[in-house]
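> fold the following and give me the result.
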Amino acid sequence: MQENYIYCIGLMSGTSLDGIDLAYIKMNKQSYCDFKILKADTIPYSSEWKKKLQEAITYKKSDLVTLDVAYGELLGGVLNNFVESHSIDNLDFIASHGHTILHQPENGITLQIGNGQVIANRTKQKVVCDFRTQDVQLGGQGAPLVPIGDKLLFANYDYCLNLGGFANISYEKDNQRIAFDICPVNIVLNHYTRKIGLEYDNEGKIASEGKINTELLRRLNELPFYQELHPKSLGLEWVKENIFPLIDQYENDIPTILRTFVEHVAMQVGSVIDKDSTILATGGGAFNTFLMNTIEFYAQTTIQQVSKELINYKEALIFAFLGLLRLENQVNCLKSVTGASKDHSSGKVFLCC
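The predicted structure follows:
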C-alpha cells in the first residue's frame, strides 16, 4: 500500500571532507528492507568551508556555537537547492548527521555541528539530528551508529564494511550486532595526497608504486587501540595525536607512506573478517582498487561489487533510516555496538518556526 511509504532526505558529511552527501529515500515503514534511493548528490565544500571544518577542532566554545549556526545555514541552503533541482514535492522529514568536530566519548564529549533548528527554519521541514549525544550521555561511544541499518537493511551480508575517513565494520555474533571502528583510512591517505596537490589517490595508483616501510608498518600495527576490545571508536583527535606524528617520524616519501598505510589498513581490516565471508563494502575507499585488492588478500575473500550509488550514499541512506526510527520511537542505537547502558532511540527533533 502506498500509504506505508515515507519519503525523506538523509544528509551526511564525513571526516574525509569529500563533501555533503544527500540521498532522497522512499522507504516502506512496514518492511524496512523495501527502500529505494530516488535521488542523490554530493555537494563539494568550498575551500573556505573545508578550511573551517579542518581547523574547528581548535576553536573556542563560543566560536563553535557560531560555527554550528553558520553550518546549519549552509546545510539548509544545500538542502533547498537539492529539493528544487530534483523537483521534490513529497518530503516527510530530513535526517542530518551533521559534521563531527569533537569526538571524545571517554570524556563524555561529542559534537556534530549543523544546528537542527536553523535547518528546519531554512527548509520549512521537520528535522532529526544530533544522533550521538544521548548515547555518550548513557555511557556509550556514540559511534558507530550505522549498524542498526546494517542489521535491518543488509542482513544478507556477513559483514558490512565502511571505508570512509575511518574503517568501521558491523556483523552479527551470538544474536547481537557487533560494530566498531577498525582504523583510520581516507582521513590519513588524503592528508598525505594533499601534500602533493591531490585530493585523493585515484584507484590507489600512487600507493601501488610505493614501497613498504616495514618499521613504520610495525609501529602502526602496535598502537594500543588495536589491542582494545570493542566497543571502541576513533576521532580526528586520535589521528593527530597518534598517526601523523608516527608517520612523520619514520617517513617523508609520499608513495611510501601511502603504500605502507594501505598495508596497515588491509592488515587491520583482514584481522577482523573470517575467511570466505560475504562483505558489503561501501564508502569512498571502496573505489580505491589497490586498497580493495590488498584487503581481499588479508581477509582471504572476494568482495562483491555493488552499485556506485550504494557505495557513495549508504551512510546518508542509513541516517535517513535512523531518523525514521527516531520519529517512530524505535531503537536506533544498540548497546551491544556502542557500550551504552541500554538500547535507545536517539536524535533530537526540530520543527520549523
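> okay, CA-based contacts and neighbour counts for the rest of this
Noted.
> residues in contact with I318?
I318 makes contacts with 10, 146, 149, as judged by C-alpha atoms under 8 Å, 6 or more residues apart in numbering.
> for the longest helix anywhere in the chain, the distance to its chain's centre please.
Ranked by residue count under DSSP state H, the longest helix found in the chain is helix 61-85. Remark: helix 61-85 is offset 19 Å from the chain centroid, using C-alpha atoms, centre = their mean, to the nearest Å.
> show me what the helix or strand just after it packs onto, helices and strands only.
Scanning forward in sequence from helix 61-85 by DSSP states H and E, the next helix or strand is strand 93-96. Counting contacts by 3 or more C-alpha pairs under 8 Å, 6 or more residues apart in numbering; DSSP states H and E, strand 93-96 is packed against strand 5-13, strand 127-129, helix 308-327.
> can I get those in a markdown table with distance to L234?
What follows is these, written out as a markdown table (distance: least, C-alpha to C-alpha, whole Å):
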| stretch | distance to L234 |
| --- | --- |
| strand 5-13 | 16 |
| strand 127-129 | 20 |
| helix 308-327 | 17 |
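> which of the ones you listed sits closest to L291?
Ranking the helices and strands packed on strand 93-96 by proximity to L291 (C-alpha to C-alpha) places helix 308-327 first, at 14.9 Å.
> touching the helix or strand harbouring Q268 from outside, list them.
Assigned by DSSP H and E, Q268 belongs to helix 254-270. Contact partners of helix 254-270, identified using C-alpha under 8 Å, 6+ apart, comprise 167, 182-185, 189, 192-193, 196, 206-214, 216-217, 220-221, 226, 247, 251, 291, 294-300.
> Proceed likewise with the subsequent sequence, for comparison:
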Amino acid sequence: MAHKNSFRVLGMMSGTSLDGLDLALCDFERKGDFWSYRLIRAGYQNYSPELRTELATAISLGAPELMELDARYGAWLGKQAIDFLDTEAASLDAIASHGHTVHHRPHMGFTFQLGSPQNIALSSGLPAIGDFRSGDIALGGQGAPLVPIGDRLLFGKYAYCLNLGGIANISFERGGERVAFDIGIANMLLNHLVKPLDLHYDAEGSLARSGQINVGYLQALDALPYYKKPYPKSTGYEWFEETIIPLTRNFPDKPENLLRTAVQHIANQIAIQIHKVGKGAPGEVLVTGGGALNVFLIELLRDQLDPNFQVVIPDRELIDYKEAIVFGFLGALRLCNQHNVLASVTGASRNSCSGILCLP
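Down below sits the predicted model:
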C-alpha cells in the first residue's frame, strides 16, 4: 500500500488506567510530507469487572496462562472492532491496536502487549496491526513513547503535547528532532487511591480538592529516583506496583488526603519538567488523556507553570481519543512503509517502521 495517499484505519487503545477500550475510526491523508486526519467516529467499550481484573493481574500469570489470555483478549478486541465498525468495515484498510501492556521491561530487552493481532484479524475478518513496541526495543530503544510521531505530524502547531493517562508523558521539538519521555505517575496512582471508596476515579478531582496535603507522603513521592533520571526514559505498571504502592502503604491517611497529596505531586513533577525542557522556549501545552478532565489537577498545574506556558484543554473528543487516533495513524504509516517510531524519542539506534501486520 506504499503508493496510496489516503488510509482508513480503526485505532484501538487500552491504557494503563484500565478504564476500557478506546476506538477511533479515522481517515488519514498524505500530501507530500504533510499528513492530516479526520475523525469519522469514536467510541468506548467498558471492561467488565472480570476482564478488568484479568488485565490488572495478568502481570503475575505464568507463560501458558498469559498466552491463553493473549489469544482470548485478541479475539475480544476483534469482536469489539467489528461491532463498532458495522457497515463501515468494508472500507477499512486495517485495524491498528496498541494492545494492553502487561510487561514493559526495555532494560531486559522485551515488552509485551496483550491482544494478539492475528486473533484480532481472524475474529474481525480484517487486516490487523499490533505489537508496535518490540521492534524498537530490539533496536536498543525504550519502545516508548510512540505517540510523538503523531504529535509531530498531526499536532505540530503546539509547542508541547502532554498526555495525562495512567502515566504522564510529554513530547516537543528540540534542534529539529522530536523529544519525548514519561514524566512519571498520573492517573494510575489517583485511581488506586479511590479504590477503598469503591470508585474508579475521582471525578474532576473533587475528592482531592477536599483533602489536606500529607507532607511526608509528598516528600517521599517527589524524592523517587525515577524523576532524576535523564531522558529518554519510560516507565509503566511495574514501577507503580514495585515502588509506588509499597511507598504509599507507609503513609496511612484518609483517601482524600492521599489524593490531595498525589495531585500536588503530579502537578509538581510536570511543571518541573516543562520548565526544565522549555527554558527559553515557552508556548502552548496541549493536554489530553483522562487527567485533562481533572479540573483540580489542571488548576494546580496552571498555578505551578510560568504564565508563558499556556495550558490548552481541547474538546472532549480529542481529550478522550487522541491516543486511539494516533495509533490509527501509526497503522497508516505502517501500511505505507514510513517511519512510525522515532529514535530521538526512544533512544534506539535508528528510526523504524514498526508493527506486525496480520491478515485474516
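> picking up where we left off before, let me know which of the helices and strands packed on strand 93-96 of the first structure is tucked in deepest.
strand 127-129 (a mean of 29; mean count of other C-alpha atoms under 10 Å).
> after it, which helix or strand is next?
Next element after strand 127-129 of the first structure (DSSP H and E): helix 133-137.
> counting by contacts, list what that following helix packs against.
Using 3+ C-alpha pairs under 8 Å, 6+ apart: helix 133-137 of the first structure touches strand 109-113.
> ranges for the helices of the stretch 101-250 of the first structure?
Using DSSP state H, counting those that start in this stretch, the helices found in the stretch 101-250 of the first structure span residues 116-123, 133-137, 147-153, 186-193, 205-208, 214-221, 236-238, 244-250.
> okay if I get the ones you listed as JSON lines plus mean neighbour count and distance to K61 of the first structure?
JSON lines is the format used below for the helices of the stretch 101-250 of the first structure (neighbours: other C-alpha atoms under 10 Å; distance: least, C-alpha to C-alpha, whole Å):
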{"stretch": "helix 116-123", "mean neighbour count": "24", "distance to K61 of the first structure": "18"}
{"stretch": "helix 133-137", "mean neighbour count": "22", "distance to K61 of the first structure": "17"}
{"stretch": "helix 147-153", "mean neighbour count": "21", "distance to K61 of the first structure": "31"}
{"stretch": "helix 186-193", "mean neighbour count": "21", "distance to K61 of the first structure": "24"}
{"stretch": "helix 205-208", "mean neighbour count": "20", "distance to K61 of the first structure": "39"}
{"stretch": "helix 214-221", "mean neighbour count": "16", "distance to K61 of the first structure": "33"}
{"stretch": "helix 236-238", "mean neighbour count": "17", "distance to K61 of the first structure": "16"}
{"stretch": "helix 244-250", "mean neighbour count": "14", "distance to K61 of the first structure": "25"}
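> and of those helices, who's closest to S46 of the first structure?
helix 186-193 (16.7 Å).
> tell me roughly how far that closest one lies from the second structure on average.
Mean deviation of helix 186-193 of the first structure relative to the second structure after superposition (mean C-alpha distance after the TM-score superposition for the first structure): 0.8 Å.
> one more: stretch 72-79 of the first structure?
Stretch 72-79 of the first structure sits 0.7 Å off on average (mean C-alpha distance after the TM-score superposition for the first structure).
> which stretch of the second structure is that stretch matched to in the alignment?
Using TM-score structural alignment, stretch 72-79 of the first structure corresponds to residues 74-81 of the second structure.
> what sits up against the matching stretch?
Stretch 74-81 of the second structure has contacts (C-alpha under 8 Å, 6+ apart) with 10, 23, 45, 95, 114-124.
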